[in-house]
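1. missing the sequence, but the structure's below:
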């Protein structure tokens, strides 16, 4: 029975001129989750990452620990939803100053309106289209795995929460509720068996307990 490990990217540079890059904490988070996967002695036959800088750099850091940096491939279908576009269309735009808390407070109602709008949204990507592309990307990863092989995917909280919800039959709950709890460099594990995919664990973060608790972030 093979497994797919979904890793949320390290902390981005919230409040900086360029958001899509890892913060100092984000780099350290990647090293910690890399060490955790190495401790578990997990081998990966397949690795994917979205094309966002924060996703790619997290993948590079983690896979460097595993000696598997060469196996990863970029796939834009693993990119996060476009939060700035959703805030512009269904909210009041990015708040100033753009702290993690203020962005989340503004984004929550905007995401709910985006979901409710369905295909009837001026956003570049609708909620149904978002769900379709990430499910398609996940299905493709599963299809590439031979019996007993594992895959790792570096993506974002909205993607992971939505897929977790999808496997439970509630993708909108996954986006609006579960994704809010997704930690940077948390681990979500899916198991592929004869009956399809099963959500085995969501948002594992024991590797950030104890002395590493200072690195618990959500952005």
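-> Everything's here; your move. The structure displayed is predicted, hence computed values, not measured ones.
2. Please make it C-alpha for all contacts and neighbour counts, starting now.
-> Fine.
3. which other helices and strands contact the longest strand anywhere in the chain?
-> Longest strand in the chain by number of residues (criterion: DSSP state E): strand 196-204. When contacts are defined as 3 or more CA pairs under 8 Å, 6 or more residues apart in numbering; DSSP states H and E, strand 196-204 packs onto helix 157-167, strand 187-193.
4. mind listing what's buried in it?
-> Within strand 196-204, the residues that count as buried by 16 or more other CA atoms under 10 Å are 197, 199, 202, 203.
5. next one: stretch 38-51
-> For stretch 38-51, by 16+ other CA under 10 Å, it's 38, 44, 45, 46, 47, 48, 49, 50, 51.
6. could you show me where the strands are in this protein, in order?
-> Using DSSP E, strands in the chain cover 2-8, 46-49, 72-74, 151-155, 187-193, 196-204.
7. one more structure, for comparison:
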């Protein structure tokens, strides 16, 4: 039976003006995951990734760690939503990144202040009451992600395993479609996805796809616990 392993990218440059670049921690996470999969004897038949730099860097470092002779196939459908636009449409002043950094940084608990603000920004986006404000409304994002997964499914042969490097939002909405979750629950899943964690989908005897595992990150336990991050 074919499998698809969805991998969230390694840690990016959270809080920086340009988020789309792996941190040194993110590079190590991706390489370690590659080593672990290789040591498990995983036979990966195809490697896919989004077109964002953090996706491509994660895929490249994963390959370096695993020594698999694969050429990543890029598919824009696996790109993350524009979180900066989601924030700016909720609070226009935050279209200036430094303004957001300064204001959030001045809070008693900056992490909590950002989480509260970002949660409200996301709720406005997925609430569906202001779709015209966004280049990609929530429902269009859902459709795009599902279409990308279907393209991979169509190419996954019997007993093949395809690995897809993507982002948390993409993984969350694909899980949503399989489990019939509401939007708020879907975003809660998004917040819990570990960097370089794995979510596995598998086809049953009737080719009906099902969720086999969610957010597996046991490869960052024990001596490698220092690699476990969420942001």
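-> Right, received. Where do you want to start? Here the structure is a predicted model, which is why all the values come from computation and not from measurement.
8. Just give the TM-score of the two.
-> TM-score of the superposed chains, computed with TM-score structural alignment, normalised by the length of structure 1, equals 0.92; 219 aligned residues with a CA RMSD of 2.0 Å.
9. of the buried residues of strand 196-204 of structure 1, closest to residue 158 of structure 1?
-> residue 203 (12.1 Å; CA to CA).
10. residue in structure 1 matching residue 122 of structure 2?
-> In structure 1, the residue paired with residue 122 of structure 2 is residue 111, using TM-score structural alignment.
11. ditto for residue 177 of structure 2
-> Using TM-score structural alignment, the equivalent of residue 177 of structure 2 in structure 1 is residue 166.
12. so who does residue 32 of structure 1 touch?
-> Contacts for residue 32 of structure 1 (CA atoms under 8 Å, 6 or more residues apart in numbering) come out as 207, 208.
13. ok, it to residue 177 of structure 1 distance?
-> 26 Å (CA to CA, to the nearest Å).
14. could you redo the buried residues of strand 196-204 of structure 1 as CSV and give each row distance to residue 133 of structure 1?
-> Formatted as CSV, those follow (distance: CA to CA, whole Å):
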residue, distance to residue 133 of structure 1
197, 17
199, 19
202, 21
203, 21
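15. in structure 2, which residue is closest to the centre?
-> residue 167 (1.7 Å; CA atoms, centre = their mean).
16. Can you say which of the helices and strands packed on strand 196-204 of structure 1 is nearest to residue 145 of structure 1?
-> So among those, strand 187-193 is nearest, using CA to CA, at 9.2 Å.
17. buried stuff in the closest one?
-> 187, 188, 189, 190, 191, 192.
18. what does the last one align to in structure 2?
-> Using TM-score structural alignment, the partner of residue 192 of structure 1 in structure 2 is residue 203.
19. Pretty sure that match sits against residue 154.
-> No: between residue 203 of structure 2 and residue 154 no contact is recorded; they are 11.8 Å apart, counting by CA atoms under 8 Å.
20. mind checking how far residue 197 of structure 1 is from residue 48 of structure 1?
-> Relative to residue 48 of structure 1, and taking CA to CA, residue 197 of structure 1 is found at 18 Å.
21. follow-up on the earlier one: and the residue nearest to the centre of structure 2, what does it touch?
-> 7, 8, 9, 55, 78, 79, 80.
22. In structure 1, what residue corresponds to it?
-> Under TM-score structural alignment, residue 167 of structure 2 pairs with residue 156 in structure 1.
23. can you tell me how far residue 34 of structure 2 sits from residue 152 of structure 2?
-> To residue 152 of structure 2, residue 34 of structure 2 is 21 Å away according to CA to CA.
24. before we move on, what about residue 1 of structure 2?
-> 14 Å.
25. Between those two, point out the one with more neighbours.
-> residue 152 (18 against 14; other CA atoms under 10 Å).
26. And the more buried one, what's its match in structure 1?
-> That one, residue 152 of structure 2, aligns with residue 141 by TM-score structural alignment.
27. All the helices of structure 2, residue numbers only.
-> 24-40, 53-66, 83-90, 97-105, 110-126, 138-155, 168-179, 183-192 (DSSP state H).
28. could I get those as TSV with distance to residue 73 of structure 2?
-> Shown next, in TSV, are the helices of structure 2 (distance: least, CA to CA, whole Å):
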stretch	distance to residue 73 of structure 2
helix 24-40	17
helix 53-66	10
helix 83-90	24
helix 97-105	32
helix 110-126	29
helix 138-155	10
helix 168-179	17
helix 183-192	24
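29. Residue 226 of structure 2: which of the ones you listed is closest?
-> Of the helices of structure 2, nearest to residue 226 of structure 2 by CA to CA is helix 24-40, at 9.3 Å.
30. buried sites along that closest one?
-> By neighbour count on 16+ other CA under 10 Å, the buried set for helix 24-40 of structure 2 is 25-38.
31. Also stretch 133-148 of structure 2?
-> For stretch 133-148 of structure 2, by 16+ other CA under 10 Å, it's 136, 137, 138, 141, 142, 144, 145, 146, 148.
32. go on, stretch 106-119 of structure 1?
-> For stretch 106-119 of structure 1, burial by neighbour count (16+ other CA under 10 Å) applies to 106, 107, 108, 110, 111, 112, 113, 114, 115.
33. which other residues reach that stretch?
-> When contacts are defined by CA under 8 Å, 6+ apart, stretch 106-119 of structure 1 is touched by residues 83, 86-87, 90-92, 94-95, 121, 126-129, 172, 176.
34. what number of residues lie near residue 56 of structure 1?
-> For residue 56 of structure 1, using other CA under 10 Å, the count is 21.
35. Isn't it up against residue 50?
-> Yes: contact between residue 56 of structure 1 and residue 50 holds when scored by CA under 8 Å: they sit 6.7 Å apart.
36. Before I go, just wanted to say thanks for your time.
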